[in-house]
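S.K.: need a structure here:
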Amino acid sequence: MPIRSATARWQGNLTEGSGSIKTGKGGIQGNYSFKSRFEEGEGTNPEELIGAAHAGCYSMAFSKALADAGFTPTSVETVAKVHLDKTDAGFSVTRIDLETQGDVPGVDDGTFQKIAEDAKANCPISRLLSPGAEITLSAKLA
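M.R.: Next up is the predicted model:
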């Protein structure tokens, strides 16, 4: 399997400095700052990138799990809401709320929910993050 990479560069001090983030192949690039991370400033931040990775991984894992169960999804769309909170140990990602919607012909809601939960448990990024953060799931059938 290939090894994936990303690069981040930060210039200056924490509150006045700025940085840039780029994935290895350049598919995602963005600027980030103290304000984009801890306030509502322009740019991206590491938590958004974790959310994008988790949403992408989960959507693929869910799509595969549905197909393995005999249901070919037309689409799966997932939003990952990453919670960065101040804890006794410092700032930590404490929870990620996955909100997914699938357009899956022929599946009933109970089966859809079970497959959604199984995909959450088996998604590689969920497995990586779940020891340190609570991961919730809201799954809706379109």
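
S.K.: C-alpha only now, for contacts and for neighbours.
M.R.: OK.

S.K.: how many neighbours does the nearest residue to Ser33 once chain neighbours are set aside have?
M.R.: Using Cα to Cα, 6 or more residues apart in numbering and skipping the chain neighbours, the partner closest in space to Ser33 is Ser18 (4.7 Å). For Ser18, the neighbour count with other Cα atoms under 10 Å is 18.

S.K.: contacting residues around Ser18?
M.R.: Neighbour list for Ser18: Trp10, Gln11, Gly12, Asn31, Tyr32, Ser33, Phe34 [criterion: Cα atoms under 8 Å, 6 or more residues apart in numbering].

S.K.: please report the distance of it from Thr72.
M.R.: Ser18 sits 44 Å away from Thr72, taking Cα to Cα, to the nearest Å as the criterion.

S.K.: quick one more, to check against the first:
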Amino acid sequence: MKFTRKASAVWKGSGKDGKGSLTTGSNVLENTPYSFHTRFEDGNKGTNPEELIGAAHTGCFAMQLSFLLNEDNYTATTLDVDATVLFEDGSITKVSLNLEGDVPGIDAEQFQQIAHKAKEVCPISKLLDTEIELKVTLKNA
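M.R.: Okay, the predicted model is just below:
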């Protein structure tokens, strides 16, 4: 399978006082504001690259995990994943994924193994050149 996706950014002004907007090809983000303030300060009223990386990573990981569970004849009722992206000294140094899953019929050890495999083969995980930590909780264990 091969495909492309597009996104664009427009920035006006200086790095600290300027403002920008982000648009995705699907228009889910359409002229969504971002700025120094939304990135390095409170993050309100706009987005930032780090939270978008977190969103991309959680979405990709959850879908990858779902496929791997299906290969072993499990279907998740819910996979709830959040990400904390750590930015320090000009780099993203760590992404912490927190997974809570409700998967009927699976035991905790097998869920852990499949979740860690998903972390390794998830395309966004493979893209990121940083530490990726994964905490796994199985609700029905």
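
S.K.: TM between them?
M.R.: The TM-score (TM-score structural alignment, normalised by the length of the second structure) is 0.93; 136 aligned residues with a Cα RMSD of 0.9 Å.

S.K.: which ones among the contacts of Ser18 of the first structure map onto strands?
M.R.: Cross-referencing those against strands under DSSP state E gives Trp10, Gln11, Asn31, Tyr32, Ser33.

S.K.: using TSV, lay out these together with neighbour count and distance to Asp85 of the first structure.
M.R.: Formatted as TSV, those follow (neighbours: other Cα atoms under 10 Å; distance: Cα to Cα, whole Å):
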residue	neighbour count	distance to Asp85 of the first structure
Trp10	14	22
Gln11	11	24
Asn31	17	22
Tyr32	22	18
Ser33	22	17
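
S.K.: in the second structure, which spans are strands?
M.R.: Counting by DSSP E, the strands of the second structure are 7-12, 19-24, 32-35, 78-88, 91-102, 131-138.

S.K.: average offset between the longest one and the first structure?
M.R.: When you say that, I think you mean strand 91-102 of the second structure. Superposed on the first structure, strand 91-102 of the second structure shows a mean distance to its aligned partners of 0.7 Å (mean Cα distance after the TM-score superposition for the first structure).

S.K.: could you give the angle of that strand to strand 78-88?
M.R.: Orientation of strand 91-102 of the second structure against strand 78-88 (axes from the mean of the first three to the mean of the last three Cα atoms, to 10 degrees) gives an angle of 160 degrees.

S.K.: gap between the most centrally placed residue in the second structure and Val136 of the second structure?
M.R.: Of all residues in the second structure, the one closest to the mean position by Cα atoms, centre = their mean is His57, 2.3 Å from it. Computed with Cα to Cα, the distance linking His57 of the second structure and Val136 of the second structure is 15 Å.

S.K.: aligned partner of Asp72 of the second structure in the first structure?
M.R.: If you follow Asp72 of the second structure across to the first structure using TM-score structural alignment, you land on Ala69.

S.K.: counting neighbours, what do you get for its match?
M.R.: Count around Ala69 of the first structure with other Cα under 10 Å applied: 12.

S.K.: go on, the one 3 residues further on?
M.R.: Applying other Cα under 10 Å, we find 17 residues neighbouring Thr72 of the first structure.

S.K.: now do the one 3 residues further on
M.R.: Neighbour count for Ser75 of the first structure, taken as other Cα under 10 Å: 12.

S.K.: quick one: the residue nearest to it when sequence neighbours are not counted from Ile28 of the first structure, how far?
M.R.: Nearest residue to Ser75 of the first structure, sequence neighbours excluded (Cα to Cα, 6+ apart): Asp103, at 5.3 Å. Here Asp103 of the first structure is placed at a distance of 27 Å from Ile28 of the first structure (Cα to Cα).

S.K.: looking at those two now, which is surrounded by more residues?
M.R.: Neighbours per residue (other Cα under 10 Å) separate Asp103 of the first structure from Ile28, with Asp103 holding more: 15 against 11.

S.K.: the more buried one: what's it in contact with?
M.R.: Asp103 of the first structure sits in contact with Pro73, Thr74, Ser75, Val76, Leu141, Ala142, where contact means Cα under 8 Å, 6+ apart.
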